[in-house]
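1. no letters, just coordinates:
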């Protein structure tokens, strides 16, 4: 049942993301493209979902990898035929985007199989993924990476290696380095782009990764996507002046980052509904605060992204903490969350004096964070 729900969620997220994009940028899309995607959505909901459920979930055991790949190749034929029948009036960039959307769906189908076939050992799972990309010709067809496509490829890679997605793990990069040819190139580019999307490291880390990729794959068609990704991260270079975000404090007064430009800020993005955030407050934060109590030029700033102020205030009323408490609201749609590419909380940042970015992905409260803060203030 959980896997069925996962399939529904994957397709829902895919289409919600797409149609949110269409709504926001409606002026950039033709009516033909909107109709095309509506037709594809109808196919997924009324045809594909039932077929996938029958093959993967309405059976006691997962099908063999050969049978599932054969099944997906039939689905691929249907999607290709849909494209031939409906893409004639699309502009060239819309055709490319439609193809990327189809590629993303096919990659997600492969990831669903890996999720269903939990009994498979990692070695066999990796073999399946390589064969899947080869048999569906995705490793040849994918010439340009969208954010969703790169993320889906990395979700599949994580699933193949039974590593939770979103958890930093060098094993993924090491495994990708062992894969040659088009697949190695595709997965390496996807890994770099996904790291940029999730801000797994610093701007400098991404810059070095793109540089290494360009040396290994000089003529790669994915270089354009990676360079675009780097441009989107330029504001997060170490030493860049952070935008002067405004919040509301517990008294309802306006609070700006620039109010603390003469201090080093340890910025903690959290919400009252976030279990790991609350657990850190209870287990790590008290000692962390004590270690920094004598450092008057270091301020601990806790910014809540709760949708409403009441839960934020109620939590702090019952669990008072030192430091500066501010409210941003809007969850992951908050401007500061988008600015720092925050995909999960808690998230910690260190902003140096004069509001210059020191670390966009700082250590969680503890000795390592204390050391980083002291370094940020020049000690």
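-> Now that the structure is in, tell me what you want to look at. Worth saying up front: this structure is predicted, and the values here are computed from it rather than measured. Numbering: from 1, shown residues only.
2. rest of the way, CA atoms for contacts and neighbours
-> Noted.
3. the longest helix in the protein is where?
-> When the chain is parsed with DSSP state H, its longest helix is helix 92-116.
4. how far away from the center of its chain is that one?
-> Between the centre of helix 92-116 and the centre of its chain there are 16 Å (CA atoms, centre = their mean, to the nearest Å).
5. for comparison:
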């Protein structure tokens, strides 16, 4: 009997230890039936967090996530699943790619939240089933539809049992934010759908947005729609600041964020914007100054400061980083030093990049306009070396002019890394001595490029 009691006590202690050890992470596992690709993409709706979960040959997967709680999006093969995970959850997810919407299933600890989110999405679809395009509705009908959606979602939440009171209260606010965010997006989407650029909502349409306080850190983390409303508010403030102070809008945006009082929100927004945004700004000094003023997160600050210091190397007036012996479309090789003596407008692009290809007609017009001036137009493709045929075919098909080069190691090419390029297209302007005029020059489609070129001695 003593041995039995001792064994039970030991089992209880071990079980308690396992529970305590698991308390700071989440296990997400499951199986994808009829898989088409070998990875799932998991992205946070709040934080700058995204990673791929590999699938085994039989479609099974398991992943460990270290976070207290988070709303996430799970992408696979064009399908999207919204999830809410908390520390200690052990979620099992399965779905069949051939019948995704009818086969998504959650089981295990934490499944209740995620099954609720599935029902929530279905309820929205049911309410909108008779509406062909919600953004074609007039504003009265649109608002009425949003109120109906809000009522139905609150009813669904009320009928969903056993949720903690704290979750229910946050979700009630989240549903309200969902309505307000849809109202906030109506004007721009109605203009896009109707092609009526003169349309403006009535003064009373957005009156409810005046009730929003933009400093609720708990809601910012929990509700994507609240975070979207905060972002929209900061964008509006940024436009006003930019106009009044005559500063770039990306710097003005961080100034607007710094006007918020909630430090948690400021830390998240500043980092999300600056992680890539600092590599795009035309005013890196003031951009960094506003970032560092707003962020108190030491880990994030260390990363952004490292990027800032790297960008100072490619500041205006500094010698440009070099590239050597890049493959030229004419079958020769070209180095940056070969091109000195003229201004250089460098386009970093790739054949797979949609925004890059949209700039091609504008680039051709710029090249034609300045064909007899002291400026050379250089396009550097960062297609993978094994895709050189795709690059050559596009250059030929589009009849691309200027100097057409293929970088030596795609995104990992030293020239690309030296400029801290995180996304394309990217345009760089150099003077005849090879010094940087602008490391983030305006795109060909931007009227600011013509204004910039007008200041040069071409």
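-> Ah, there it is. Bear in mind that the values here come from a model prediction, so they are computed numbers and not experimental data.
6. quick one: TM-score?
-> TM-score for the superposed pair, counting by TM-score structural alignment, normalised by the length of structure 1: 0.59. Supporting figures: 293 aligned residues with a CA RMSD of 4.8 Å.
7. before we move on, back to that, following the chain past the longest helix of structure 1, name the next helix or strand.
-> On the C-terminal side of helix 92-116 of structure 1, the closest following helix or strand by DSSP states H and E is helix 122-135.
8. residue 408 of structure 2 falls within a strand, correct?
-> No: according to DSSP: H, G, I helix; E, B strand; the rest coil, the state of residue 408 of structure 2 is coil, so it is not within a strand.
9. can you pull the contacts of the residue lying closest to it once chain neighbours are set aside?
-> Setting aside the residues directly before and after it, residue 408 of structure 2 is nearest to residue 326 in space (CA to CA, 6 or more residues apart in numbering), at 6.2 Å. Taking CA atoms under 8 Å, 6 or more residues apart in numbering as the criterion, residue 326 of structure 2 is in contact with 333-335, 405-408.
10. show me where the stretch 101-250 of structure 2 has helices.
-> Remark: helices assigned in the stretch 101-250 of structure 2 by DSSP state H, counting those that start in this stretch are 111-127, 139-159, 165-194, 217-222, 224-245, 249-257.
11. of these, which stretch is the most buried?
-> Mean neighbour count (mean count of other CA atoms under 10 Å) peaks for helix 249-257 among these, with a mean of 24.
12. same for it, what does it pack against?
-> Counting contacts by 3 or more CA pairs under 8 Å, 6 or more residues apart in numbering; DSSP states H and E, helix 249-257 of structure 2 packs against helix 224-245, helix 263-277, helix 284-294.
13. quick one: these as a markdown table, columns for distance to residue 352 of structure 2 too.
-> Supplementary listing: these in a markdown table, determined by distance: least, CA to CA, whole Å:
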| stretch | distance to residue 352 of structure 2 |
| --- | --- |
| helix 224-245 | 29 |
| helix 263-277 | 20 |
| helix 284-294 | 29 |
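14. just so I know, which of those helices lies nearest residue 301 of structure 2?
-> helix 284-294 (7.0 Å; CA to CA).
15. relative to helix 284-294, how tilted is the next helix or strand after the closest one?
-> Once the chain leaves helix 284-294 of structure 2, the next helix or strand it forms, by DSSP H and E, is helix 298-312. Compare the direction of helix 298-312 of structure 2 with that of helix 284-294 by axes from the mean of the first three to the mean of the last three CA atoms, to 10 degrees and you get 170 degrees.
16. can I assume residue 347 of structure 1 is in contact with residue 271?
-> No: distance between residue 347 of structure 1 and residue 271: 10.6 Å, which falls outside the contact criterion (CA atoms under 8 Å).
17. quick one, which of those two is more surrounded?
-> Taking residue 347 of structure 1 and residue 271 together and counting by other CA atoms under 10 Å, residue 271 has the greater number of neighbours (24 against 19).
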